[in-house]
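Novice: Output the structure for:
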Amino acid sequence: MSLKILLASSEVVGFAKTGGLADVAGALPRALAARGHQVAVVMPYYRCVRTSKLPVERSEHVIPVPVGTRTLACRVFRSMLPGTSVPIYFIDQPEYFDRDDPKVGRGLYQQSMPGGYKADYIDNAERFVFFSRAVLEIAHVTRFIPDVVHANDWQTGLVPVFLNEIFRAKPQYEHTRSVFTIHNIAYQGMFGREVMKLTALPGWLFNHNQLEFHGHFNFLKAGLTFADAINTVSPTYSREIQTAEYGCGLEGLLRQNRMKLFGIMNGVDYDAWNPATDPYLPKHYDVDTVFEVKPDLKAELQHKYNLPLEPKKPLLGVVARLVSQKGIDLILSAAPGFLDLGCQMVFLGEGDPEYHNELQQFRDKHPQQVGVNIGYSESLAHLIEAGSDLFLMPSRYEPSGLNQLYSMKYGTPPVVRQTGGLADSVVGATHETLQAGMATGFSFGDYTANALYQTIKWAVTLYRDRPKDFQQVVRTAMRQDWSWDRSAADYERLYERVL
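Specialist: Below is the predicted model:
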């Protein structure tokens, strides 16, 4: 059955990106279209889209969008997802979206302040009340009335509410259903109760069963409450967020709604992440040639980080946001032990200034074994995935995770903590999983530096003393299929369920 699906996201890879949400919003529609569905995407018309060289055209549509006591007219722009015929619509409202400028520290949702910290824009609630309403208005004027509207994260949390409370009264929306995806429950869109005035929704909806959360207006709770189905980006994370440890205060609501809560693992765009074709790599390889080519890429990576060309030393790679969620504190605590094991380490990422300082001090103390690059480089990220011997990802929590999937494809076994999508995607190497030919990486459970150290010690033992076992892990990992077609099939079943 071919479905009409409208996917709403505050960012889409190729146009605007701050994290994994953009990757999903760019890849899932492409995979759904390849499965025969009619798909369209809608996002804000940010300055980065406006000023780019992307082929964006102005449409004939101007839509009225009520926000509080005002009705704003906004122009609709149009393009295609790169390499596809999937239309993407941009909501143009300069008052809300023509402000991002990295040169002066202004992002999509935040701006840099004196002292180096980032602060949310004070009108974020108004911006995304507007955007959520505009998503459904644009469907109306473009005559793309979806069977399913698929909203993502708090910025689109009001889409299911507006659908139920306002648009359901229109005959053409009678059969439209909503799916709401939580990419990270820690980000909820919490604002004062005055946001109710901006929504033009009836005041009685501001109650503890619907839009109110401890006296605040909660965008994420709105999406959870009103959507016909909820999903997270891995099965394990869907269970974890029903507990006090991971639910960020919404665990009770999620347990109440567990019958409509599902977990679907994110996929990988193997057009972009494939060592056999990767344009960022000086040499290509696959599962048959990995052990011939990888040493050259390792040497290239060591050269980039000014490390000695030591082919036999295990090289540990880290590409991550440098924040506590990613387990950077565990890595820093355990890292002296890794060096004692004879390892080299390379880091790429940016985040909390204190981690920047600690990593730079660590590198200065051990310049022959540690390389650090504060910032982000797409080409260097790909080289780290290809040139490292092991990839470190000991996250405190991880809704889905993508880097562990990249690492497996690149023959660099990931070292992960058993949480969220990491638990769902990586089979840790044990005597049993090695014997069964199932191991695709290394994993541990307790969030402690010692647990991470012992896991690296075990991985290094295989690397040095049991190379056949280590090579088996590499080959098994490279043969895994985490393509978006697999994930799209799961979303397809979810859409059919809500219909």
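
Novice: Only C-alpha atoms from now on, for both contacts and neighbour counts.
Specialist: Noted.

Novice: so who does the spatially closest residue to residue 266 that is not a sequence neighbour touch?
Specialist: Leaving out its chain neighbours, the residue that sits closest to residue 266 by C-alpha to C-alpha, 6 or more residues apart in numbering is residue 233, at 5.7 Å. Under the criterion of C-alpha atoms under 8 Å, 6 or more residues apart in numbering, the neighbours of residue 233 are 181-183, 263-266, 399-400, 421.

Novice: Following up with a second sequence; could you model it the same way so I can compare the two?
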Amino acid sequence: FFCRAVIEAASRIGFIPDVIHCNDWQTGLIPILLRTQYGHWDIGNAKTIFTIHNMMYQGEFGFDQFEHWLGIDPKYDTPEFMHNYECASFMKAALVFADRLSTVSPTYAQEIRDPAFAYRQEGILNARAGDTWGILNGMNQEEFNPETDPLIPYHFNKDDLSGKKKDKIELIKNLGLSITPGVPIIGMVTRLTEQKGLDLVKYMLDEIMCTENVAFVILGTGDYEYEEFFRYMENKYKGRVCSYIAYDNAIAHQIYAASDLFLMPSKFEPCGISQMIALRYGTLPIVRETGGLRDTVQSYNEYEDTGNGFSFANYNAHEMLGAIRYALQTLQSPKRKHGLITRAMESDNSFAKSAKIYLDMYKSVL
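Specialist: I've put the predicted structure just below:
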């Protein structure tokens, strides 16, 4: 209903777009409907762009439902069009019929051509590689601004970090941690799902807490397995681990602002927004080199004094631990720490750059 309504409502109110930009599987039927059923309408010449936000979610249903609901010809229930291993897929239809495809980061545009990331769609994604644009998402620079954010107690900028230090003291107090302000805090704000690399955290958190002088704070909800694990770890390391199993926007902002390091060891990450927010607040990300994490976080190079965070390449718990230990070691040098924070806060992840590339893509399809 939604996909058909987009097309018919636009035509009925007299708004005939040059381009219809579809996002994710919920809009995936628009390109096929437009090309197969609306060619004689005034909107029939509109071009379509389909943005893939996450290949894991493809909108798969029985084809008989499609046929009944939308009157789609049975000839499209084939591997060339909509058919996807015993199912019909909203996303597959868009991958075939949209005039252009895009992803939310340049690296993800390359990764989804690999079977490990394509979720059985590598054939069509490789065939359409020339039509696929990788455009990095941006973030809301006004909502996440350490100089004006109403959800953090103290404001700061890259030239005056005294407010960040005060925010850390407030976070320690508010979350009931029993550490001194000099102890590094590793923060996470995330959905508690396998995609986010939490298996690596589960495997290594005991060792981190036993061998390093750190505190660990996580906020989020999700799979029961992970929720229970982090509750257990908070009880085991009372005063050094805080598991905030809920979603609280104010606390999330405070974790971004007050933490020293921000951990994102994702198994895959089409773009990711949390690492961008962390950079904005001078909280140094530790990320796995995948998708948008690879495109936004440049790993620290101590010899050239470059980079705005830390990274590791393989989905491996010990490799993640090595990156964490290297980050903690680097923080012990005030000069290196200050340089990293400055470069992190100078990172430009606004939509201004992305908007120009989107405009080029719209022009290309016309």
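
Novice: Out of the contacts of residue 233 of structure 1, which are shared with structure 2?
Specialist: Retained in structure 2 (both residues aligned by TM-score structural alignment, their matches' C-alpha atoms under 8 Å) from those: 181-183, 263-266, 399-400, 421.

Novice: quick one on the thing from earlier: separation between the residue nearest to residue 266 of structure 1 and residue 401 of structure 1?
Specialist: Look at residue 233 of structure 1 and residue 401 of structure 1: by C-alpha to C-alpha, to the nearest Å, they are 9 Å apart.

Novice: Look at the equivalent of residue 61 of structure 2 over in structure 1 and say how many residues are nearby.
Specialist: Residue pairing (TM-score structural alignment): residue 61 of structure 2 is matched to residue 191 of structure 1. Look at residue 191 of structure 1: counted by other C-alpha atoms under 10 Å, it has 19 neighbours.

Novice: just residue 276 of structure 1 next, same as before
Specialist: By other C-alpha under 10 Å, 18 other residues sit near residue 276 of structure 1.

Novice: again with residue 494 of structure 1
Specialist: There are 18 residues near residue 494 of structure 1, going by other C-alpha under 10 Å.

Novice: now the farthest one out in structure 2, which residue is it?
Specialist: residue 40 (39.3 Å; C-alpha atoms, centre = their mean).

Novice: before we move on, the earlier item: per the alignment, the residue nearest to residue 266 of structure 1 corresponds to what in structure 2?
Specialist: Per TM-score structural alignment, residue 233 of structure 1 is aligned with residue 104.

Novice: measure that match to residue 187 of structure 2 for me?
Specialist: For residue 104 of structure 2, the distance to residue 187 of structure 2 - C-alpha to C-alpha - is 24 Å.

Novice: With residue 119 of structure 2 instead?
Specialist: When C-alpha to C-alpha is applied, the distance between residue 119 of structure 2 and residue 187 of structure 2 equals 30 Å.

Novice: Tell me which of these two has more neighbours.
Specialist: residue 187 (27 against 14).

Novice: Superposed on structure 1, what's the mean shift for the helix or strand hosting that one?
Specialist: Residue 187 of structure 2 belongs to strand 185-189 when assigned by DSSP states H and E. The superposed strand 185-189 of structure 2 is, by mean C-alpha distance after the TM-score superposition for structure 1, a mean 0.4 Å from where its aligned residues fall in structure 1.

Novice: To which residue of structure 1 is residue 321 of structure 2 aligned?
Specialist: Aligned partner of residue 321 of structure 2 by TM-score structural alignment: residue 453.

Novice: burial of the closest residue to its match other than its chain neighbours, as a residue count?
Specialist: Among residues not flanking residue 453 of structure 1 along the chain, residue 334 sits closest, at 5.8 Å (C-alpha to C-alpha, 6+ apart). Residue 334 of structure 1 has 19 neighbours, counted by other C-alpha under 10 Å.

Novice: quick one: what helix or strand has residue 102 of structure 2 in it?
Specialist: strand 100-103.

Novice: With structure 1 overlaid, how far apart is that strand on average?
Specialist: Compared with structure 1 after the fit, strand 100-103 of structure 2 shows a mean deviation of 0.5 Å (mean C-alpha distance after the TM-score superposition for structure 1).

Novice: And the strands in the stretch 201-350 of structure 1?
Specialist: Along the stretch 201-350 of structure 1, counting by DSSP state E, counting those that start in this stretch, strands occupy 212-213, 216-218, 229-232, 261-263, 315-319, 344-349.

Novice: Leaving out the residues flanking it, which one is nearest to the residue nearest the centre of structure 2?
Specialist: Nearest to the mean C-alpha position of structure 2, by C-alpha atoms, centre = their mean, lies residue 272 at 1.8 Å. Distances taken as C-alpha to C-alpha, 6+ apart place residue 292 nearest to residue 272 of structure 2, at 5.9 Å, with adjacent residues excluded.

Novice: Tell me the residue in structure 1 aligned with that neighbour.
Specialist: In structure 1, residue 292 of structure 2 lands on residue 421 (TM-score structural alignment).

Novice: part of a helix, is its match?
Specialist: Yes - judged by DSSP: H, G, I helix; E, B strand; the rest coil, residue 421 of structure 1 forms part of a helix.

Novice: So it sits against residue 265, correct?
Specialist: Yes - Residue 421 of structure 1 is in contact with residue 265 according to C-alpha atoms under 8 Å; the separation is 6.8 Å.

Novice: residue range for the helix or strand hosting residue 49 of structure 1 in structure 2?
Specialist: Per DSSP H and E, residue 49 of structure 1 falls inside helix 47-50. With TM-score structural alignment applied, helix 47-50 of structure 1 matches no range in structure 2.

Novice: how close does the residue nearest to residue 266 of structure 1 sit to residue 192 of structure 1?
Specialist: 28 Å.

Novice: In structure 1, what stretch matches the strand holding residue 187 of structure 2?
Specialist: Residue span in structure 1 matched to strand 185-189 of structure 2, by TM-score structural alignment: 315-319.

Novice: Mind listing residues that contact the matching stretch?
Specialist: Stretch 315-319 of structure 1 is touched from outside by 298, 343-349, 381, 384-385, 388-393, 403, with contacts defined as C-alpha under 8 Å, 6+ apart.

Novice: Under the alignment, what does the residue nearest to the centre of structure 2 map to in structure 1?
Specialist: Checking TM-score structural alignment: residue 272 of structure 2 goes with residue 401.

Novice: In contact with the aligned residue in structure 2 for residue 137 of structure 1, which residues are there?
Specialist: Structural alignment (TM-score structural alignment) places residue 137 of structure 1 against residue 8 in structure 2. Counting by C-alpha under 8 Å, 6+ apart, residue 8 of structure 2 touches no other residue.

Novice: Just the buried residues of the host helix or strand of residue 8 of structure 2, please?
Specialist: Element membership of residue 8 of structure 2, judged by DSSP H and E, is helix 2-12. Neighbour counts using 16 or more other C-alpha atoms under 10 Å place 3, 7-8, 11 of helix 2-12 of structure 2 among the buried residues.
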